[in-house]
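Q: sequence below, structure please.
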Amino acid sequence: MFVLELSYTAPLDQVDAVLEAHVAWLDAQYERGVFLASGRKNPRDGGVILAVAGDRARIEEIAATDPFVTAGVCAYRITEFTATKTAPELERYRESPS
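A: This next block holds a predicted model:
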């Protein structure tokens, strides 16, 4: 499982100019089953996405296609972790530690 932390690198008016395309991109990732949760950080200086994928390389490929990235208005920090405990609704994503 992965935590994707977005940090805005441009003023909010430039971020907002790409927001509609970013939301469409998010929707596509939810439809593919890659994203589990997402939202803005408070204060609004970026966002957070909880995601699942086969490996880190795949998550990096997906993040690189975010319209926020291609427009140059955000940077990603990607953290991989092993979800050994989850809420019952996320049980299928539980992993055993190596």
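Q: drop to CA atoms for contacts and neighbour counts, all remaining ones
A: Will do.
Q: would you map the strands across the protein?
A: Assigned strands in the chain, in chain order: 2-8, 35-40, 46-51, 74-80 (criterion: DSSP state E).
Q: same for the first one, what does it pack against?
A: Put plainly, it is strand 2-8. strand 46-51, strand 74-80 (3 or more C-alpha pairs under 8 Å, 6 or more residues apart in numbering; DSSP states H and E).
Q: I'd like the structure of this one too, to check against the first:
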Amino acid sequence: MFVLELTYTAPIEAVDTHLDAHVAWLDRHLADGVFIAAGRKNPRDGGVIIAVGEDRAAVEKIAAADPFSTAGVCEYRVTEFIATKTAPELAPFRQQPA
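A: Below you'll find the predicted structure:
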């Protein structure tokens, strides 16, 4: 499982010009099951996405295609973790350490 942390690198006005495309990108990956949660940070200086994926390279490739990334208005920090404990609703995503 992965935590993707976005940090804006441009003024919020520049970020907002790409918001509709970013939301469409989020919706596509929520629908395909790669993202399981996403939202803005508070204060609004970026966002957080919880993702599942084949591997880190696949998740990083998806992040690089974010309209915010391609427009150069954010940077991503990708953290991989092993989800050994989850809420019952997230049981399908539980993992075992290697």
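Q: can you give me the TM-score here?
A: The TM-score (TM-score structural alignment, normalised by the length of structure 1) is 0.99; 98 aligned residues with a C-alpha RMSD of 0.4 Å.
Q: out of the helices and strands packed on strand 2-8 of structure 1, deepest packed?
A: Scoring these by mean neighbour count under mean count of other C-alpha atoms under 10 Å gives strand 46-51 as the most buried, with a mean of 18.
Q: most distant residue from the centre of structure 1?
A: Residue farthest from the centre of structure 1, counting by C-alpha atoms, centre = their mean, is residue 98 at 24.4 Å.
Q: quick revisit: let's have the helices and strands packed on strand 2-8 of structure 1 in JSON lines, adding distance to residue 24 of structure 1.
A: Formatted as JSON lines, the helices and strands packed on strand 2-8 of structure 1 follow (distance: least, C-alpha to C-alpha, whole Å):
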{"stretch": "strand 46-51", "distance to residue 24 of structure 1": "14"}
{"stretch": "strand 74-80", "distance to residue 24 of structure 1": "16"}
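Q: out of those strands, which gets nearest to residue 92 of structure 1?
A: Nearest of those to residue 92 of structure 1, taken as C-alpha to C-alpha: strand 46-51 at 13.2 Å.
Q: and the closest one, what does it pack onto?
A: Applying 3+ C-alpha pairs under 8 Å, 6+ apart, we find strand 46-51 of structure 1 packed against strand 2-8, strand 35-40.
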